[in-house]
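Peer 1: Kindly return the folded structure for what I paste below:
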Amino acid sequence: MSQDYDAVLIVSFGGPEGPGDVMPFLENVLRGKNVPRERMLEVAEHYQHFGGVSPINEQNRQLIAALEKELAANGPRLPVYWGNRNWDPLLADTLRQMGDDGVKRAIAFFTSAFSSYSGCRQYREDIARAREEVGPTAPEVDKVRVFFNHPAFVEVNAENARRELEAFPAERRDNALLMFTAHSIPMAMAEGCRYERQLQEACRLVAEAAGAPRWELVYQSRSGPPQQPWLEPDVCDRIETLHAAGGLEELVILPIGFISDHMEVLFDLDTEARELCEKLDIAMRRAPTAGIHPKFVRMVCDLIAERVEGLAERPALGELGPSHDVCPVGCCSYTPRRPAAT
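Peer 2: Just a heads-up that it's a prediction; the model follows:
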């Protein structure tokens, strides 16, 4: 059945817009989390390395501009708003503006392709708190389904991977490794969601479409204390292991767990992983994320149309099928575990 939506809401992580924003932003991100202060200062230095400006904000602006153009041309014809979890424009401020503009019900697109507490449920909790803060004028907000196995998401990532693989000499291409990366999460979080399974399926689909016989999934950007188990292996640790075993000379890294080339991509991959590969004499190429690829932008509009127009078809590749439209009550639950005493 079609739904009476009157706006689109893009929901993202947020990031600092200048050096003075970095520490307040990170304090917002890490409030209530068991992350060592040393790690926060380390990440702050990552941002300062790029002038204290996170690229995620400009990338979201570009995505919104592309979406507005596509929606105006091909529908659904709805205004687009933008709200962040951790920095301006904050969700409460955006929902307040939406209410002032007369928006009653919005369909939200989260900038995460996979199911997890951090990538889905926490955003839903953020929206619920923002609606409570705004009060009765706040619009209702639903979300589109996760899209890890949507044909367009797979196709765009496969195109990006294939382009980088084909940049290697033909005689060395078959031995090149396609290494997918995603944000690591605590094991306790992974156990309560389908994050790992969805990632493995998306990687398999993209590798097959790209014609890459040799591929694997690794993780990056962990931030918890060392005593707390997180998903592994880490991208740099795995590169070193493969190099030591003599099995890595050509490498393409594709950050499939992200949809834009934001700070964690630029620092963890384009800086740290690249410097490691140069040190080990590994020919490394980094494939871009989906970004504002026209097929990806159209996919977002199609996901919106599924809900706004009540379309019965839910395109999805592979064994897992399309994800649910409405999250079950216990979906992606997470109870942080205290690290074991040492």
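
Peer 1: use CA for all of it now, contacts and neighbours both
Peer 2: Will do.

Peer 1: Residue 286 reaches residue 270, doesn't it?
Peer 2: Yes: the pair formed by residue 286 and residue 270 meets the contact definition of C-alpha atoms under 8 Å, at 7.3 Å.

Peer 1: Between the two, tell me which one has more neighbours.
Peer 2: residue 286 (21 against 17; other C-alpha atoms under 10 Å).

Peer 1: Which strand or helix spans the closest residue to the more buried one other than its chain neighbours?
Peer 2: Spatially, and ignoring its direct neighbours in sequence, residue 286 is nearest to residue 253 (4.7 Å; C-alpha to C-alpha, 6 or more residues apart in numbering). Using DSSP states H and E, residue 253 maps to strand 250-254.

Peer 1: Proceed likewise with the subsequent sequence, for comparison:
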Amino acid sequence: MPLRRPSAFPRQLRKSTCPGRPTGLSYLGYSGYQRSGLATAVPPVTQDATSSKGPTAMVFLNMGGPSVTDEVQDFLSRLFADGDLIPLGRLQTYLGPLIAKRRTPKIQKQYADIGGGSPIRKWSEYQCEEMCKVLDRISPETAPHKPYVAFRYAAPLTEEMYTKLLDDGFGNGKGGRAVAFTQYPQYSCSTTGSSLNELWKWRNRLEGKRANTDVDPSGTIQWSVIDRWPTHPGLVEAFARNIEVQLKTYPEEKRKGVVLLFSAHSLPMSVVNRGDPYPAEVAATVHASQVGPSAWLGAQTSDTVQEYVNRGQKDIVLVPIAFTSDHIETLYELDHEVIQDANSPGVKRAESLNGNPIFIDALADIAQDHLRKGEKCSLQMTLRCQGCRSERCLEQKKFFAGEEASSLVV
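Peer 2: Next comes the predicted model:
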């Protein structure tokens, strides 16, 4: 995805030297390859099915990507129009379309190089469908679980998903439960926050501004949110297994010296300085997933890899730690640019989560726990960034927090 290249900064985040250029992070450390066993497995799930509370709509939220090259310009136009992701100030509506149009040919070529489009829709729909199958089995009291996908910048867009919900019998005076399940494991206002702002906007447009109370006589959809899950045991296990599989492709005597480079998308420093929790939550995932000594913030991914190769450290495993499936960052920026430019057979990438059954079970476990608790969102989500001045963010958080917890959002 343009403008969000996987990157990082030495030891600490630093201000960008180029106005408007987003900065980002990766995490670096030696593998050590000293794990005596596997990462902690997802604990077994139990349920006490006493009554039926279904059906339940499970809505995966993600950025999305163009499925074919003809969709690239529309995708970029929506992306550059989003001030939550790329703050361009008062000229956003003017500059966004211009930047999108100028960058379209270059980005179309990148998507052509990875097969003609992003696989993120295919994987998101597969992951959600498979998770719902597991949920039907382990959480019968909230079954049937119906899978939906809502992308921020590409089809199926949030408004398309919401219209389908209404067509399928949710809302329109009938009520019904829906869970917005972010597929960004680590929370950021520019990703999860932006997706929730969009969902809140279309909820108001299509169902009206009514309170999200437990009992709504007007019959609107009752929403709750799974807003972050950076250290869930199943997520950690899926990442750790993929790292181990790639480490085993190196000769045994070299494995302890392989460098693990955890790559995440970048953020504008204005978002980081506002108090966005993303860097800390990515660090938490890295700390839980690594198979060796502690990692630290590093420089831009491509620069880091090339510098280590130049120094003679040619065995490096790239780990996309903030993504739940393959997309343009993994398939083009890491595979085509970083790895090919390194020109070293020891520079490799750990497999993305995609259809990993451990990951699918983790998603189901997270969802079941959320449904069992009956919470609207995490307590953490009621906290706004200390520098946030957005009234839209304030009202969105109050809505999803529900009547009882909305007073915590200040």
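
Peer 1: What TM-score do the two superposed chains give?
Peer 2: With the length set by TM-score structural alignment, normalised by the length of structure 1, the two chains reach a TM-score of 0.80; 305 aligned residues with a C-alpha RMSD of 2.7 Å.

Peer 1: From the contact counts, what lies against the strand holding residue 253 of structure 1?
Peer 2: Using 3 or more C-alpha pairs under 8 Å, 6 or more residues apart in numbering; DSSP states H and E, the elements in contact with strand 250-254 of structure 1 are helix 151-165, strand 177-183, strand 283-286.

Peer 1: Which part of structure 2 matches it?
Peer 2: Aligned using TM-score structural alignment, strand 250-254 of structure 1 spans residues 315-319 in structure 2.

Peer 1: Now find how far off-centre that stretch is within its chain.
Peer 2: Stretch 315-319 of structure 2 has its C-alpha centroid displaced from the chain centroid by 21 Å (C-alpha atoms, centre = their mean, to the nearest Å).

Peer 1: Contacts for it next, please.
Peer 2: 243, 246-247, 257-263, 305, 334, 345-351 (C-alpha atoms under 8 Å, 6 or more residues apart in numbering).

Peer 1: Can you select the buried ones from those residues in ChimeraX?
Peer 2: Entered in ChimeraX, the line below selects the buried ones among the contacts of stretch 315-319 of structure 2, by 16 or more other C-alpha atoms under 10 Å:
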select :243,246,247,257,258,259,260,261,262,263,305,334,346,347,348,349,350,351
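
Peer 1: quick one, strands of the stretch 51-200 of structure 1?
Peer 2: Assigned by DSSP state E, counting those that start in this stretch, the strands in the stretch 51-200 of structure 1 fall at 80-84, 105-110, 140-143, 177-183.

Peer 1: which residues of structure 2 does the second one align to?
Peer 2: Going back to what we said before, that points to strand 105-110 of structure 1. Aligned using TM-score structural alignment, strand 105-110 of structure 1 spans residues 177-182 in structure 2.

Peer 1: neighbouring contacts of that stretch?
Peer 2: Here stretch 177-182 of structure 2 has contacts from 54-62, 170, 192, 221-228, 367, using C-alpha under 8 Å, 6+ apart.

Peer 1: ditto for stretch 279-288 of structure 2
Peer 2: By C-alpha under 8 Å, 6+ apart, stretch 279-288 of structure 2 touches 25, 27, 186-187, 230-231, 236, 262, 264, 272, 294-295, 321-322.

Peer 1: which residues in structure 1 does it match up with?
Peer 2: The aligned range for stretch 279-288 of structure 2 in structure 1 is 196-205, by TM-score structural alignment.

Peer 1: Check which residues of the matching stretch are buried.
Peer 2: Residues 196, 198-199, 201-205 are the ones in stretch 196-205 of structure 1 that count as buried (16+ other C-alpha under 10 Å).
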